[in-house]
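J.: my questions are about this predicted structure, shown below with the sequence.
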Amino acid sequence: MTRSTSQPKVDVRRSAERDATRISWLDSKHSFSFGRNYDPANTHHGLLLVNNDDIVTAGAGFETHPHRDMEIVTWVLQGSLVHQDSEGNRGVISPGLAQRMSAGTGILHSEKNDSWRVQGGPSHDEPVRLVQMWVVPDERGIRPGYQQEELPDSELRGKLAVVASGMDAHAQTAAIRIANRYAALHAARLGPAETIVVPDAPYVHLFVARGRADLEGAGRLNEGDAVRLTGAGGQRLSAVDDAEVLIWEMHAAA
């Protein structure tokens, strides 16, 4: 991992500029190079390698597949997602639940929009929308792990809450822990005109998951827009209407 020595930079990436994967059951938009949409000039920002905005139809999902040496954080915006993995972990993730999977030495998992098969009750046709984010771990070859914890809506309303972190500074406040001591994910749900201050760090990735907001020095951001900040944190972000934002604070780069 390296520390930033770059000049301050504010790089706005618009929603429509993202590559996409669209098949019968999945509509996935990629902020970074992903899968077949390989772009060597767009592989990461700071420690963040993947920021996928996924919509999965009911009864479908990602079949069992492998991961290795990656910290994977999932944040659901609508519906519910069922996780099962080769370590015996099983969970249903819905809005307000933070989830982390440490792939470590190797793990197999599936993610599906079929919660009725786990929880019982009738089937439904509601899609699940989620943002899945990958950051590199501090060490390769750690033991695979899993964690999910609820974040009360009151912790997110009108302010930033620490969703996931491996930083000592957030040890008491992070809902879930990740195996990287240089990174933290924050989230906020903002009403019209509510304002937060973007964390000040060498690398920051701000993603507007819902709604619209104005970022000081960058202007209007619409749903799906992202901003990559390099040595340029501390700006005020104000919601235009109801908005939900995800912000990675990173003190090193991959």
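T.: Yes, it's here. Numbers count the residues shown, from 1 in each chain.
J.: from here on, contacts and neighbour counts on C-alpha atoms
T.: Noted.
J.: who touches stretch 202-212?
T.: 3-4, 45-46, 131, 220-233, 239-253 (Cα atoms under 8 Å, 6 or more residues apart in numbering).
J.: actually stretch 31-49, sorry about that
T.: Applying Cα under 8 Å, 6+ apart, the external contacts of stretch 31-49 come out as 18-20, 50-52, 133-136, 183, 203-205, 226, 228, 248, 250-254.
J.: among these, which are in strands?
T.: 19-20, 50-52, 133-135, 183, 203-205, 226, 228, 248, 250 (DSSP state E).
J.: from those, which is closest to residue 26?
T.: Distances from residue 26 to those, taken as Cα to Cα, are shortest for residue 20 (10.0 Å).
J.: which among the contacts of stretch 31-49 count as buried?
T.: Among the contacts of stretch 31-49, the ones that count as buried by 16 or more other Cα atoms under 10 Å are 18-20, 50-52, 133-136, 183, 203-205, 226, 228, 248, 250-254.
J.: presented hereafter is structure B, for comparison with structure A:
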Amino acid sequence: MSAPQSFTPIPHIDIHRAGDRLKTRVAWLDSKHSFSFGQHYDPDNTHHGLLLVNNDDIVSPGQGFETHPHRDMEIVTWVTKGSLVHQDSIGHSGVIYPGLAQRMSAGKGIMHSEKNDSWRLTGDAHQVPVRFVQMWVVPDTPGIDPGYEQVEIEDELLRGGLVPVASGMKKHDGESAIRINQKSAALHVARLQPGRPITVPEAPFLHVFVAQGTVQMEEVGELYEGDAVRLSSSGGQRIQSFEHAEVLIWEMHSRLGQ
């Protein structure tokens, strides 16, 4: 019997504009989905690599997602504006804000809630919406014990460059801010400064998301806030900005079902 062959995707760059995303809007939530999510299903747009969810959410003050379950998913939340209160069934609670890396491993089952902290844990009430990007990747092993981790990385981001924020890859041991239970994936974040470009890692699957501002990407051109680029068997492109901008880049060395 011959050895199984690894899958090598055909080199490809696919641009997805912010305005083309699937949308969920209710009184307290403005959510834009890069992939099929909830009631929105498109069989041709379910994931890229190991990334199943890339939701760009704006939640009104005093509102949010009530307690709900998750299972067998690595969930990374990145706040770009305001602050978000997290509480879960394994005893964790805290406030997530810009510059704080947060990961929740759903494992064999967890309940949690996420709300805009307009009531303030300290100080006066406010009326500031919270905007955050929530990303889900599949874990290596199902049924693990659920877990939670958050780390402040504001200082690293201010130095510029591409910062490994969440990773399960061996090459990021001791480097990434938080660890995820997926050895083939890593999330990098960069706060771009004028005149200081970054270089996209090389990988079989890459997902570049412009969280804030406008950037220029080699082989792609201009990208605006909310735009995304899905790359297969690619990488090495330079990204730069002439203003302050922020990009989220998933580096993935496997795909769902591989």
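T.: Here it is on my side, so go on. This is a predicted model, so every value here is computed, not measured.
J.: aligned to residue 64 of the first structure, what sits in the second structure?
T.: Mapped onto the second structure by TM-score structural alignment, residue 64 of the first structure lines up with residue 67.
J.: for its match, what are its contacts?
T.: Per Cα under 8 Å, 6+ apart, neighbours of residue 67 of the second structure: 88, 111, 112, 113, 114.
J.: from residue 150 of the first structure, how far off is the equivalent of residue 90 of the second structure over in the first structure?
T.: In the first structure, the residue paired with residue 90 of the second structure is residue 87, using TM-score structural alignment. According to Cα to Cα, to the nearest Å, residue 87 of the first structure and residue 150 of the first structure sit 21 Å apart.
J.: ok, residue 79 of the second structure - how many residues close by?
T.: For residue 79 of the second structure, the neighbour count with other Cα atoms under 10 Å is 22.
J.: give me every residue that touches the residue most central in space within the first structure.
T.: Using Cα atoms, centre = their mean, the residue of the first structure that lies closest to the mean C-alpha position is residue 133, 3.9 Å off. Residue 133 of the first structure makes contact with 48, 49, 50, 51, 52, 72, 73, 74 under the criterion Cα under 8 Å, 6+ apart.
J.: aligned counterpart of it in the second structure, please.
T.: Using TM-score structural alignment, residue 133 of the first structure lines up with residue 135 in the second structure.
J.: please apply the same query to residue 162 of the first structure.
T.: Per TM-score structural alignment, residue 162 of the first structure is aligned with residue 164.
J.: element containing that match, please.
T.: Per DSSP states H and E, residue 164 of the second structure falls inside strand 163-167.
J.: the aligned residue in the first structure for residue 212 of the second structure: how many residues sit nearby?
T.: Counting by TM-score structural alignment, residue 212 of the second structure lines up with residue 210 in the first structure. Counted with other Cα under 10 Å, residues neighbouring residue 210 of the first structure total 19.
J.: coming back round to it: these two touch, right, the match of residue 90 of the second structure and residue 107?
T.: Yes: applying Cα atoms under 8 Å as the test, residue 87 of the first structure and residue 107 come out as touching, 7.2 Å apart.
J.: what is in contact with those two at once?
T.: Common contacts of residue 87 of the first structure and residue 107, defined by Cα under 8 Å, 6+ apart, comprise residue 144.
J.: between those two, which is the more surrounded one?
T.: More crowded of residue 87 of the first structure and residue 107, by other Cα under 10 Å: residue 107, with 20 against 13.
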